[in-house]
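Engineer: got a structure for you, letters missing:
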C-alpha cells in the first residue's frame, strides 16, 4: 500500500512556524532582558565608581568627593567597572563600545552648590544637637543687623562729637585771640600813659598782627561748622533709612540721645553769625589804630620841634598832646563774644578720644593674652578654588542652612584657640576674611567681633537709664556749665559710644583668653566702669573681665560672622582650606577635579542569538546617574 507524505510536509511547516515564533519570543525576551541587565550593570558600575570616594577627604572632613581629573578619565573608569558585568552576562552576550559623560557636576560648579549639599547631607543625621530653628535664626539675624546698624550710627554721631569738640577748640582760638588783643590794647594804653611813643606803636603793631589772625581763624571755624552740618545731615538721613532695622525701644532712645546734635548745630548758627562779623570789625579797628599811630608820630614831632625852637619856654602840655592819642585809642572797641568755650576739661575729652586711637592703632596689643605668639602662616592662593569663583552663581540658602554650615565649619576647621599645630592655623578666620596670612585674618576677624560687641554693648547702654545718667554726669564735668548747653548732650552720646567700645575691648580680650562673653549684656555681666574707661584711655591697658559661663566663646562669635557673611564666598574659601590641607599629602589634589554627581551614556553591542544574517549585532544605549 502506497502512503502519502503530505502530512509530514505540512507538519514540518507547522513546526517551523512554531519554532520561529518561539525563537522570536525568546529573542525578544532575551533582548529585553539584555536591556535590563545593561541598565543594572551600568547602575552598579556607577555605584562602584562612586564608591571610590577620596578617603582622606572623608577622614578629615566627612565629605564624599570622587576625584577624576576630566571626563575622559571618568568615562574610562566607568567602562572598567562595566567589564566584569559584561564578561559574566551569559546569554546576554554584549560588549561596551563607548561611554560619554553627559553631565559632570564638580564641587566648584554653580557657586559651590554641591559642596553645600554634601555638608547638609552630613549634618542632617543629627550629629549636632541644640541647633536653632528658623525663628531663632531670624531673631539672631535681626539682633546682629541691629547691632551693626547701631555701631555704624554711633560711629557717625561720635565722629560729629569730635567735630563739635574741634569746633569748640576753633572757637577757643578765636576767643584767645580776642583776649590777647585786649591785653595788647591795654599794654599800648599803658605806654601812652608813660608818654612812650615808640613803645605804644610797637604794641599797636603787635595788636594789628594779632588782629590779622582773626580772618583765617574765622574761615577755619566756618569750614568746620559747614562740615559738621553737612555730615550731620548725612547721618540723619542714614538714621531715617535704618529705622526698620532697629527695635522701637532702641529707635526711640537713640533719637532722644541724638536730638542734642540738631540743637547744638542750631545754637552754633547764632554764635557763628557773631563770629563771622569779626573780620569786618578788625578792619575798622585797624583804621583807628593807624590814626592813633599817626597821631602819636605827630605828637612826638610837636614835642621835638618845641624843644628845638623854644628853649626858654616851659614846653608843650604833654598830657594834652598824648591825651589826644589816648582819645583816639579809647575809641577802639575790642570785641567780646558773649559765649564761653564749651570744653572746660579738655584733658578728659582727649583721654576718651584716645580709647578709639588705641583701638585703631594697637587693638591686637590690647586684646591678645600676654605671651601669645600669632601664627605666621601664609596661604598660597595658586590654583585655589576661590580664584575661579564668579559672582551670582550660588543659590541663596535659608537661615537654618547657614546655621548648619557654620556649625560644620566650627567642627572641622581650626582657629586662634585651637591646639592643633598647623602651618596655616587660623582656618575659620580665613573663611571670614580671605587674606593670605594668618596674622591679617586674625586681626580683621577680631576687629569684626569687636564691632558686633560694640553695637550690642551700646544697645545695652541705651536701655540702661543709670549708665546713660552716668555718661551725662561725666559730660557735664567735661563741658562745664558755660558754652552751648546742647554740647553736654553731644559729649554724653560720645561717652556712651566710647564706653561701649571699651567694654567691647574687654569682651574680645576675654574671648581670646578662652573665656565667654555674654551676647546680650545685663548689669551683672557688664565689666567696665567710667573710671576704668578713663584709665583705659590714659594708660592703654585693658582691664580684666569676668567670665560668663552662659555667654558665647570665641568660636561662637566666628560662627556669627559666618552667619552674616556671603555664603558663596565662604563655601569657596572652605574649598581652599580643604585643598590646601589635602595637598600636604597629595600635591596634585584639586577641588576642581572632585565630582559630586555625574550622568553617563553608554553604548553597547549585543549579538542576536537566533537571528544572524548579514548584521548579527545590534546596539543598545543606557544612561545612568549618580550623586553622593
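Structural biologist: Thanks, I have it. Note that the structure is a prediction, hence the values are computed from the model and not measured.
Engineer: only C-alpha atoms for contact and neighbour calcs from this point on.
Structural biologist: Will do.
Engineer: for the helix or strand that contains residue 362, which positions count as buried?
Structural biologist: According to DSSP states H and E, residue 362 maps onto helix 346-367. Across helix 346-367, burial judged by 16 or more other C-alpha atoms under 10 Å covers 348-349, 351-356, 358-359, 363-364, 366-367.
Engineer: Next, format these as JSON lines and append distance to residue 288.
Structural biologist: Formatted as JSON lines, the buried residues of helix 346-367 follow (distance: C-alpha to C-alpha, whole Å):
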{"residue": "348", "distance to residue 288": "43"}
{"residue": "349", "distance to residue 288": "41"}
{"residue": "351", "distance to residue 288": "45"}
{"residue": "352", "distance to residue 288": "46"}
{"residue": "353", "distance to residue 288": "44"}
{"residue": "354", "distance to residue 288": "46"}
{"residue": "355", "distance to residue 288": "49"}
{"residue": "356", "distance to residue 288": "49"}
{"residue": "358", "distance to residue 288": "51"}
{"residue": "359", "distance to residue 288": "53"}
{"residue": "363", "distance to residue 288": "57"}
{"residue": "364", "distance to residue 288": "61"}
{"residue": "366", "distance to residue 288": "59"}
{"residue": "367", "distance to residue 288": "62"}
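Engineer: putting a second one here so we can go through both:
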C-alpha cells in the first residue's frame, strides 16, 4: 500500500486563490461535462490498480473522491464506498434467489427455533442474509483490487461464498470469481466520481496536478492560480502606402491602412 501524501495546508481546493479577469463561467454539474471530466481523470490519473511513480500521489483518483492527504486514507474511503455498493447489489441478488433464502431460513430456524417465535426466526434470517451479502462483498472487493472484473449483479454461477464457510473465507485470502462480463475497479471509481460535484472534482484534480508539478526541478513553488491557462490578444497596427501615393486611384484617401489581428493561446497539460 502506498505511503504517499501531499501537503493539504496550501492546496488549490483549500487556499485563497488569485483570480484572473477572463470572466470564466462557473463550472456546472451538467451530466455530459461530468462524463468528459470523469474520462479524463480515469485516463490520465493514477489509482490503486494503475499507479504512476512520477506522480505525487499513487492514488490520485481516490484522492479526488476522498479528499484526504494520504493515499492510505483515500483508499480506505473508496473501499468503504465500493463495499456499500457491492453489499446493496448482493443483497438484491439474495432477495431474488429462492435457493439462497431457503438456506438462510434453515439456518435461522436452527438458531432461533428454540423461541418458536416466527418473528424472531424471520429477523434472524434477515440478519443471516445481510451477513452473507457482506461476506460476498468483501470477496468482490478483493477481486477488484486484484485487477479482476465482477458482475454488477450476481447470478447463481457467479456467486462465490457459501453460507457455512463465511468465517474461513473472511479470514483467508479467498476472492470472488472473476468474469469477463463484469466491470473492474476503475469502473467503480467512475461511479463514485459521478456522485461528486464538478467543483470538487475540478479543484481536487488541480490539487494533484499542482503537487506533481512541484516535484519537478525548479518548480517547487508552482501554483495553479499563477499560471496562464488562456490568453487572448487583440493587435491593431497601421501603415502608410508607398506606391499608391504616385497614382490617383484613391482620390481623397490618406493612404493609411489599419490591420487588426486576434490571437488566442491556451495552456493544455497532462
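Structural biologist: Sure, I can see it. Here the structure is a predicted model, which is why all the values come from computation and not from measurement.
Engineer: Next, the TM-score between them, please.
Structural biologist: With the length set by TM-score structural alignment, normalised by the length of the second structure, the two chains reach a TM-score of 0.78; 244 aligned residues with a C-alpha RMSD of 2.9 Å.
Engineer: which strands and helices sit next to the helix or strand just after the helix holding residue 362 of the first structure?
Structural biologist: Using DSSP H and E, the helix or strand that directly follows helix 346-367 of the first structure along the chain is helix 399-412. With contacts taken as 3 or more C-alpha pairs under 8 Å, 6 or more residues apart in numbering; DSSP states H and E, helix 399-412 of the first structure sits against helix 113-123, helix 134-193, helix 554-564.
Engineer: Packing partners of whatever helix or strand comes next after helix 399-412 of the first structure?
Structural biologist: Per DSSP H and E, the first helix or strand lying C-terminal to helix 399-412 of the first structure is helix 427-433. Counting contacts by 3+ C-alpha pairs under 8 Å, 6+ apart, helix 427-433 of the first structure packs against helix 438-463, helix 554-564, helix 567-582.
Engineer: picking that back up, pick the one among the buried residues of helix 346-367 of the first structure closest to residue 438 of the first structure.
Structural biologist: Proximity of those to residue 438 of the first structure (C-alpha to C-alpha) peaks at residue 364, which lies at 13.3 Å.
Engineer: What is the corresponding segment of the second structure for stretch 174-193 of the first structure?
Structural biologist: When the second structure is aligned by TM-score structural alignment, stretch 174-193 of the first structure has no counterpart there.
Engineer: For that stretch, buried residues please.
Structural biologist: Within stretch 174-193 of the first structure, the residues scored as buried using 16+ other C-alpha under 10 Å are 174-175, 177-178, 181-182, 184-185, 187-192.
Engineer: cool, and stretch 198-208 of the second structure?
Structural biologist: Applying 16+ other C-alpha under 10 Å to stretch 198-208 of the second structure flags 198, 201, 202, 203, 204, 205, 206, 207, 208 as buried.
Engineer: and what of stretch 123-139 of the second structure?
Structural biologist: By 16+ other C-alpha under 10 Å, the buried positions in stretch 123-139 of the second structure come out as 124-126, 128-139.
Engineer: now for residue 14 of the second structure: what does it line up with in the first structure?
Structural biologist: Alignment note: residue 14 of the second structure maps to residue 387 in the first structure; criterion TM-score structural alignment.
Engineer: returning to that earlier point: pull the most distant pair out of the buried residues of stretch 174-193 of the first structure.
Structural biologist: Taking C-alpha to C-alpha as the measure, those span a maximum distance of 27.0 Å, between 174 and 192.
Engineer: Just give me the match in the first structure for residue 78 of the second structure.
Structural biologist: Counting by TM-score structural alignment, residue 78 of the second structure lines up with residue 445 in the first structure.
Engineer: In contact with the closest residue to its match other than its chain neighbours, which residues?
Structural biologist: The shortest distance from residue 445 of the first structure to any non-neighbouring residue, by C-alpha to C-alpha, 6 or more residues apart in numbering, is to residue 429 (5.9 Å). With contacts defined as C-alpha atoms under 8 Å, 6 or more residues apart in numbering, residue 429 of the first structure is in contact with 415, 438, 441, 442, 445, 558.
Engineer: Same question for residue 15 of the second structure.
Structural biologist: Here residue 15 of the second structure is in contact with residue 9 (C-alpha under 8 Å, 6+ apart).
Engineer: go with 10 Å
Structural biologist: Applying C-alpha atoms under 10 Å, 6 or more residues apart in numbering to residue 15 of the second structure gives the contacts 8, 9.
Engineer: again, but for residue 533 of the first structure
Structural biologist: 351-352, 355, 495, 498-503, 540, 542-543.
Engineer: so when I look at it, I'm seeing a helix, right?
Structural biologist: Yes. Assessed with DSSP: H, G, I helix; E, B strand; the rest coil, residue 533 of the first structure lies in a helix.
Engineer: That one and residue 35 of the first structure, how far apart?
Structural biologist: Distance from residue 533 of the first structure to residue 35 of the first structure, counting by C-alpha to C-alpha, to the nearest Å: 80 Å.
Engineer: Next, count neighbours for the residue opposite residue 28 of the second structure in the first structure once aligned.
Structural biologist: Counting by TM-score structural alignment, residue 28 of the second structure lines up with residue 395 in the first structure. When neighbours are defined as other C-alpha atoms under 10 Å, residue 395 of the first structure has 12 of them.
Engineer: what's the closest of the helices and strands packed on helix 427-433 of the first structure to residue 76 of the first structure?
Structural biologist: helix 567-582 (24.9 Å).
Engineer: now the next helix or strand after that closest one, how far from the centre of its chain.
Structural biologist: Counting by DSSP H and E, the next helix or strand C-terminal to helix 567-582 of the first structure is strand 594-607. Distance of strand 594-607 of the first structure from its chain centroid, counting by C-alpha atoms, centre = their mean, to the nearest Å, is 47 Å.
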